[in-house]
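>>> got a sequence here, can you model it:
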Amino acid sequence: MTNRYEVSQPEKNCFLFQKPTLQQEQEVEVFLMKTMNDTEPISVIKTNEASFTLTIDVDYRPYFLIKTEEESYVIGERTLPVEGMNNFRDMGGYPTVDGKHVKWGKLYRSDHIHNATAKGLEYLQKLGIHTIIDYRSDVEIEKYPNPTINDQVVTYHVDPAAHAAELAAQFQASKENEDANLINEIIEQQKNGTLVNQADVVLEQYRTFANKKESKEAFAKMLREVAKPEAAAIVQHCRGGKDRTGYGAMLVLGVLGVPKEELLADYLLTAKNREERNAVKMAGYRKLTDDPSVLDHLYSFIDTKSEFIEASIDAIIDNYNSIENYVKQELGISQEIIDTMKELYLEE
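Prediction:
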């Protein structure tokens, strides 16, 4: 892990800068950038602090150029404030095993765009999105259609048939009856002794992502689309941005050379981002049942655990030694495609 600054926006227009190792011995100058290609960044602060805040009134997605005596680099927010969505994030900034970093503003992952408000869509329109990879099933898409960001965005539906990980795909009821239908199904399974631990089901799903035919076809198509020079900026998403998207994001970052500890860290940001959403979801469930065992089972549907994605990574590494070898041998991704992805999405 590098000791570069990270930036977040805990309050509107209030940007918090922090270093993983909170020791600062040299001066740093921070410049505001309107875009990643801004050739005239504006100096906003010089400081020796390892943690500080800046209040900047902006109506665009800002980037920040960080300069010290030894280096200069650009950073951006990881989780973006898209109104109506809770898990829209930039996959940029992660270090690779060979000392490079993933470019900001090129690769995004998110929950479904269905919930974006008009203001949220206005924000998304400023990100230069050209491609959407939608992992949802036809049923999910019909029930929760994405609004149009702009007419230039191309959407690819690549269903990995991983429906065990999502409520809507498991229990096909109307939106209004979805929660009640799910609870009734759990109670019925409890009565007849067929209820299984959902966390175990999800864990097994992550293990089989790597070898299930439909999953391999879906994620191979995703990688080929990501490798197209005209594709960026790209958003990949499912419903909650956790399971199918978590696996797809892991493959992209893994092919780029991001190490396992960073892949796990990226995955676990979903848990943090979904805390409020999960609390609201559980409050809704409690209005329909007070059975603690049913509530525990319901929470297992929306929980995010590092062992889920780790099961996929370990299954790949144990059998193929690397994610790059896996996508070549099992997904039919050529070395040329891999090299193109690295050229498109990595910087020194």
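>>> only C-alpha atoms for contact and neighbour calcs from this point on.
Noted.
>>> how many neighbouring residues does Q170 have?
A count of nearby residues for Q170, using other CA atoms under 10 Å, gives 12.
>>> in contact with the spatially most central residue of the chain, which residues?
Nearest residue to the geometric centre of the chain (CA atoms, centre = their mean): R109, 3.6 Å. Counting by CA atoms under 8 Å, 6 or more residues apart in numbering, R109 touches 87-91, 235-237, 241, 245, 249.
>>> out of these, who's nearest T148?
The closest of the contacts of R109 to T148 turns out to be V235 (CA to CA; 13.3 Å).
>>> distance of T53 relative to T35?
According to CA to CA, to the nearest Å, T53 and T35 sit 20 Å apart.
>>> ok, then the element right after the helix or strand hosting G254?
Using DSSP states H and E, the element containing G254 is helix 244-256. Counting by DSSP H and E, the element after helix 244-256 in chain order, helix or strand, is helix 260-273.
>>> quick one: buried residues of that following helix?
Neighbour-count burial for helix 260-273, counted by 16 or more other CA atoms under 10 Å, picks out 260, 262-264, 266-271, 273.
>>> hmm, back to that, of the contacts of R109, which belong to helices?
In helices, defined here by DSSP state H, the members of the contacts of R109 are 245, 249.
>>> list only buried entries from the contacts of R109.
Buried, going by 16+ other CA under 10 Å: 87-91, 235-237, 241, 245, 249, out of those.
>>> here is the second sequence; please produce its structure so I can put it next to the first one:
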Amino acid sequence: MKHQIILPLIALLYAGSAYAASVDAPLVTRTAPDTLTVTWTDKNPVDVFLSNDPAATPGTARLVSKADRDGTETVTIPAGERAYFLLKDRQSGDLARVAERVLPLRQGSNFRDIGGYPAAGGKHVRWGLIYRSGGQPLLSDADVKEIQSLKLANLVDLRSNEERVIAPTRVDGVPYQAVGYSMMALAGNGVPKNGAAVYQAMPTMMAPQLRLIFQDLKANKGAIAYNCTAGQDRTGFVTGMILSALGVPRDTIIADYHLSTTYRRPEWEMPKIDTVAQANNPVAMYFAKFQQDPAVAKPQPLKDPDGTAFLSHAFDEIDKRWGSVDAYLEQEIGVTKVDLAALRANYLE
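Below is the predicted model:
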């Protein structure tokens, strides 16, 4: 079933994602713990380059396959190393850059790069600059080192006060920002049912956090990451706003959003809660109920029974109240048209 879900998403996410038409549908797949396979389609032979620098050029990257005609190359990667491939059409000189979408953390959940997506002006989102994630309270030491190797300029935690106390991040050595609010503001009265009501509130509720993130993006100081607990709802909304600002098509944004169902690892998002010690903590008990429900151990599709993506309700609310995402970003987040142009210059290639 998982393959039936993920393959259409891959087709959508990578359709037309090469930086030129001759190198089409580049994709990186982890085929073993220390092995990556890059695939592509091209009628011409392709030179395959490899680097740990997301901005590498053929002149600075390592050539791993010359005049490759079979559309696939497998390489061994040291543990914890982030790899970026450059594919160069030998006839046209056209380039495509691609990397593994999700970081293969041992005890992490849903930590992934949002680079590579088609965006404004026929360009693509740069790899290695914007990361989305679930909570990081149970990362292994190796995971912490792998995240530190990304050289993040900032980490913005979208979680509530209570979540940050119950499950503090293990990412050390990275500047850290958060905006305080209570989980009860998200939960309302009782346990919320994920869907339209939750997402319709996000443009207002997440505005302070969005302001922080766009301040970081506008400052262009380097790579950033942001997270909530599952890395799918609050993080999904924020990602939708960032990708919209960069001119990524709405259907691609929704497809990226649904990847959380594949890449979440709920067992690493929250420490085991002691229900006796936390009996008087309503937020801890709220998460404890989820931990006691076997069904929650498996990520659930983020859509209504009719197939409507939950994230679509946030977009609909923005369109209704502000007229467009651009208007929302300008009026509520302080991202002007001049800012949008600068963001696209800095985060697209």
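>>> on that earlier part again, now, among the buried residues of helix 260-273 of structure 1, which is nearest to Y285 of structure 1?
For these, the nearest to Y285 of structure 1 is A271 (19.0 Å; CA to CA).
>>> which position in structure 1 aligns with R82 of structure 2?
For R82 of structure 2, the aligned residue in structure 1 is R61 (criterion: TM-score structural alignment).
>>> which strand or helix spans its match?
Here R61 of structure 1 sits in a region with no helix or strand, counting by DSSP H and E.
>>> part of a helix, is L87 of structure 2?
No: counting by DSSP: H, G, I helix; E, B strand; the rest coil, L87 of structure 2 falls outside a helix, being strand.
>>> neighbours around it, how many?
L87 of structure 2 has 29 nearby residues by other CA under 10 Å.
>>> need the contacts of R109 of structure 1 in TSV with distance to I323 of structure 1, can you?
Conversion of the contacts of R109 of structure 1 to TSV gives the following (distance: CA to CA, whole Å):
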residue	distance to I323 of structure 1
N87	25
F88	24
R89	22
D90	21
M91	17
V235	21
Q236	19
H237	21
G241	21
T245	16
A249	12
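>>> let me know how buried the nearest residue to T76 of structure 2 once chain neighbours are set aside is, in neighbour terms.
Among residues not flanking T76 of structure 2 along the chain, T35 sits closest, at 4.5 Å (CA to CA, 6 or more residues apart in numbering). Other residues lying near T35 of structure 2 total 14 when counted by other CA under 10 Å.
>>> next up, the contacts around the aligned partner of T35 of structure 2 in structure 1.
Aligned against structure 1 by TM-score structural alignment, T35 of structure 2 finds its counterpart in C14. C14 of structure 1 is in contact with 53-56, counting by CA under 8 Å, 6+ apart.
>>> what sits closest to the alignment partner in structure 1 of F310 of structure 2 if chain neighbours are left out?
In structure 1, F310 of structure 2 lines up with F308, judged by TM-score structural alignment. Among residues not flanking F308 of structure 1 along the chain, L203 sits closest, at 5.2 Å (CA to CA, 6+ apart).
>>> so how far is I309 of structure 1 from that neighbour?
As judged by CA to CA, L203 of structure 1 and I309 of structure 1 stand 8 Å apart.
>>> what lines up with the residue nearest to the centre of structure 1 in structure 2?
If you follow R109 of structure 1 across to structure 2 using TM-score structural alignment, you land on R132.
>>> give the next helix or strand downstream of the helix or strand encompassing its match.
Assigned by DSSP H and E, R132 of structure 2 belongs to strand 130-133. Once strand 130-133 of structure 2 ends, the next helix or strand along the chain (criterion: DSSP H and E) is helix 141-148.
>>> list of residues touching that next one?
For helix 141-148 of structure 2, the external contacting residues (CA under 8 Å, 6+ apart) are 80-81, 105-108, 170-174.
>>> show me which of those residues are buried.
The buried subset of those (16+ other CA under 10 Å) comprises 80-81, 105, 107-108, 171.
>>> for the residues you listed, give me TSV that also has distance to L329 of structure 2 and secondary structure.
As requested, those are exported to TSV (distance: CA to CA, whole Å; DSSP: H, G, I helix; E, B strand; the rest coil):
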residue	distance to L329 of structure 2	secondary structure
G80	36	coil
E81	35	coil
L105	33	coil
Q107	34	coil
G108	31	coil
V171	29	coil
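>>> for the match of R82 of structure 2, the count of nearby residues, please.
Other residues close to R61 of structure 1 by other CA under 10 Å number 18.
>>> who's in contact with it?
Contacts for R61 of structure 1 (CA under 8 Å, 6+ apart) come out as 34-35, 123, 126-127.
>>> neighbour-wise, which of these leads?
With neighbours taken as other CA under 10 Å, the top of these is Y123, carrying 19 neighbours.
>>> what does that one correspond to in structure 2?
Checking TM-score structural alignment: Y123 of structure 1 goes with E146.
>>> now do that match against T169 of structure 2, distance only.
Look at E146 of structure 2 and T169 of structure 2: by CA to CA, they are 14 Å apart.
>>> Q215 of structure 2 sits in which helix or strand?
Using DSSP H and E, Q215 of structure 2 sits within helix 207-219.
>>> which helices and strands does that helix pack with?
Counting contacts by 3 or more CA pairs under 8 Å, 6 or more residues apart in numbering; DSSP states H and E, helix 207-219 of structure 2 packs against strand 152-157, helix 337-347.
>>> average offset of the shortest one relative to structure 1?
Okay, so that is strand 152-157 of structure 2. Superposing on structure 1 and averaging over aligned pairs (mean CA distance after the TM-score superposition for structure 1), strand 152-157 of structure 2 comes out at 0.6 Å.
>>> and the angle from that strand to helix 234-245?
Per axes from the mean of the first three to the mean of the last three CA atoms, to 10 degrees, the angle that strand 152-157 of structure 2 makes with helix 234-245 is 130 degrees.
>>> contact partners of strand 152-157 of structure 2?
174-179, 209, 212-213, 216, 221-228.
>>> if we use 6 Å, what do you get?
Under the criterion CA atoms under 6 Å, 6 or more residues apart in numbering, residues 175-178, 222-227 lie in contact with strand 152-157 of structure 2.
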